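>>> the amino acid sequence is not available; the structure is as follows:
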């Protein structure tokens, strides 16, 4: 390890920190109570970069390695951080991290807190702190970091801070849920993805597809297909398909003047009374009651 250690001070770096008294005032806003970025930066070619926090940080830390490589140490174990990997360090977790002198990293980083921040920080399995990022996701999260920098400059203004927080929420959501290198539903290299099956179901809402039909479309045995589908969505294939149909039925009830009979046929049920029973079981009210409910109450139903 190089005897030279720098916490910051890199050429062309970006570093924005919200003064803590201002931060305390911002936390009272309900939109910032959920997720609040507190510090953010860009350290390009950060040779000799090194940071040690014996008691951890009060916020969760996200570091995105764009080029070069670095390392981190938690619980006495040192591990690498490669190009196009993200490092998540939970709050109050003692840690050390830095870069290699021969191939210094360039990193985007952000500290964040809030009621929903723990959810993102602990999405990784225990004792796992890094995740790979797919090339197309790299482009998206880079653009989102750059958007954060632009709005963070005036982050002491409430509207600016809300905008930055919402952008960060999008960034974290993209990293964990729209990243085929990590997100189970989007992976293709390590195991079979069901994305094509989900599109197949969306295009066939007017049909009564059985498990055999779905498994055949995925070119998998029923047992293998059932296991993968539940693993990647949290639903059985049939339950997912029924919920998808009811979600579409809700839209038709809200936005069209089609009769309940017509809507029943549109989602694959010839017997409108059977459709109504399924609809009430899933949504909680009958189709006619749903149609009569004020529009704002329709938001109670989610797939």
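Everything's here; your move. Fair warning: this is a prediction, and the values are worked out from it, not measured in the lab.
>>> hey, let's count contacts and neighbours off CA atoms from now on
Will do.
>>> if I look at residue 113, how far off is residue 162?
14 Å (CA to CA, to the nearest Å).
>>> so what sits against both of these two?
Listed contacts common to residue 113 and residue 162 are nil; contacts here mean CA atoms under 8 Å, 6 or more residues apart in numbering.
>>> can you give me the strands for the stretch 101-250 of the chain?
Using DSSP state E, counting those that start in this stretch, the strands found in the stretch 101-250 of the chain span residues 106-113, 130-132.
>>> tell me which of those strands lies nearest to residue 63.
strand 106-113 (4.3 Å; CA to CA).
>>> want to compare, so here's the second one:
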């Protein structure tokens, strides 16, 4: 998805606009945009439009922003009667194009109050406010200097409405994706015993594996494979400190493939061997043997815990 953004303090310059209706079978004639943008608000569709080499299908309640210096043409006849509003305007000089980016990857700065963010295409649940502004705009006499100023403000207000909806949707997307990652982290914890792959994790939250990996790292700061390894190593650390199990037994019960792999990865992660780690913490935790219930310790191992009469609870006096 491409987005256009500019300062919230700038004013849009309105040029010309109107409402267009046509019967079934209509196809947009080729038109080259010079230095102006065109906002198409589809109220009855679908419309089939090509901008440059990108094809768009606009259904009712969908908006398309056509950039300057682009050839726009119909790609195929509309199967139904159509209606759309068309508005031409010039955006401020500081307008930036943000190309080919996932909405959740937009920086928090974009969600602030300093800039408007306009997507090239968006669907709106309700067009009422935009259509009211459109009618006010189209009924303004732009030959009058005062009304010309009013038209510019009305066009700016329309883009403010679109930006507000866009940012609201981005916030919702970020919250939804964060909840997905939180859910999959819990799923990984409960399925650690089978060493799930990235594909398994992505399938659990119904996301493309590549997108899932990027999203997981963006939200947690580490890739999913590293998170899985860290969880295994944390489980091993707890078992080293609070049990007398052998290194091989700990390797098995922390769900590592083999003992050698466990020892190598443990030292890379902690800087010491499992035995050295156990020796360092043996005295520190002698009187505090409760393992965090959030770690996926195998049930069969809890009986090996030292000085814990009731797993997960402090000893009673």
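That came through fine. Fair warning: this is a prediction, and the values are worked out from it, not measured in the lab.
>>> where does the TM-score land?
Scored against TM-score structural alignment, normalised by the length of the first structure, the superposed chains reach a TM-score of 0.44; 157 aligned residues with a CA RMSD of 3.4 Å.
>>> returning to what we had before: among the strands of the stretch 101-250 of the first structure, which is the most enclosed?
When the strands of the stretch 101-250 of the first structure are scored by mean count of other CA atoms under 10 Å, the highest mean neighbour count falls to strand 106-113 (a mean of 23).
>>> so which elements touch that strand?
Packing partners of strand 106-113 of the first structure (3 or more CA pairs under 8 Å, 6 or more residues apart in numbering; DSSP states H and E): strand 36-43, strand 60-67.
>>> looking at those strands, which is nearest to residue 227 of the first structure?
Across those, closest to residue 227 of the first structure is strand 60-67 (CA to CA), at 32.3 Å.
>>> residue 110 of the first structure contacts residue 43, doesn't it?
No. Residue 110 of the first structure is not in contact with residue 43 according to CA atoms under 8 Å; the separation is 11.4 Å.
>>> so what sits against both of those two?
Common neighbours of residue 110 of the first structure and residue 43 (CA under 8 Å, 6+ apart) do not exist.
>>> could you list the buried residues of stretch 237-253 of the first structure?
237, 240-250, 252-253 (16 or more other CA atoms under 10 Å).
>>> wait, stretch 160-180 of the second structure
So, applying 16+ other CA under 10 Å, buried residues of stretch 160-180 of the second structure: 160, 162-167, 170-171, 174, 177-178, 180.
>>> out of these, which are inside helices?
160, 162-167, 170-171, 174, 177-178, 180 (DSSP state H).
>>> could you dump those to CSV with distance to residue 20 of the second structure?
CSV is the format used below for these (distance: CA to CA, whole Å):
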residue, distance to residue 20 of the second structure
160, 24
162, 21
163, 24
164, 26
165, 25
166, 26
167, 29
170, 31
171, 34
174, 37
177, 39
178, 42
180, 43
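>>> and those residues, which is closest to residue 270 of the second structure?
Among these, and counting by CA to CA, the member closest to residue 270 of the second structure is residue 178, at 28.7 Å.
>>> from residue 210 of the second structure, how far off is that closest one?
16 Å.
>>> if we can go back for a sec, turn the helices and strands packed on strand 106-113 of the first structure into TSV, including distance to residue 118 of the first structure and mean neighbour count.
Formatted as TSV, those follow (distance: least, CA to CA, whole Å; neighbours: other CA atoms under 10 Å):
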stretch	distance to residue 118 of the first structure	mean neighbour count
strand 36-43	12	22
strand 60-67	8	22
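>>> in JSON lines, list the ones you listed along with distance to residue 99 of the first structure.
Shown next, in JSON lines, are these (distance: least, CA to CA, whole Å):
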{"stretch": "strand 36-43", "distance to residue 99 of the first structure": "11"}
{"stretch": "strand 60-67", "distance to residue 99 of the first structure": "10"}
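>>> out of those, which is closest to residue 135 of the first structure?
strand 60-67 (10.8 Å).
>>> specify the angle between the closest one and strand 36-43 in degrees.
20 degrees (axes from the mean of the first three to the mean of the last three CA atoms, to 10 degrees).
>>> which element follows strand 60-67 of the first structure toward the C-terminus?
strand 70-74 (DSSP states H and E).
>>> can you spell out which helices and strands pack onto that following strand?
strand 77-81, strand 95-99.
>>> now residue 249 of the second structure: which helix or strand?
helix 247-253.
>>> list the buried residues of that helix.
Within helix 247-253 of the second structure, judged by 16+ other CA under 10 Å, the buried ones are 247, 250, 251, 252, 253.
>>> which of those lies closest to residue 278 of the second structure?
Looking across the buried residues of helix 247-253 of the second structure and measuring by CA to CA, the closest to residue 278 of the second structure is residue 247, at 10.1 Å.
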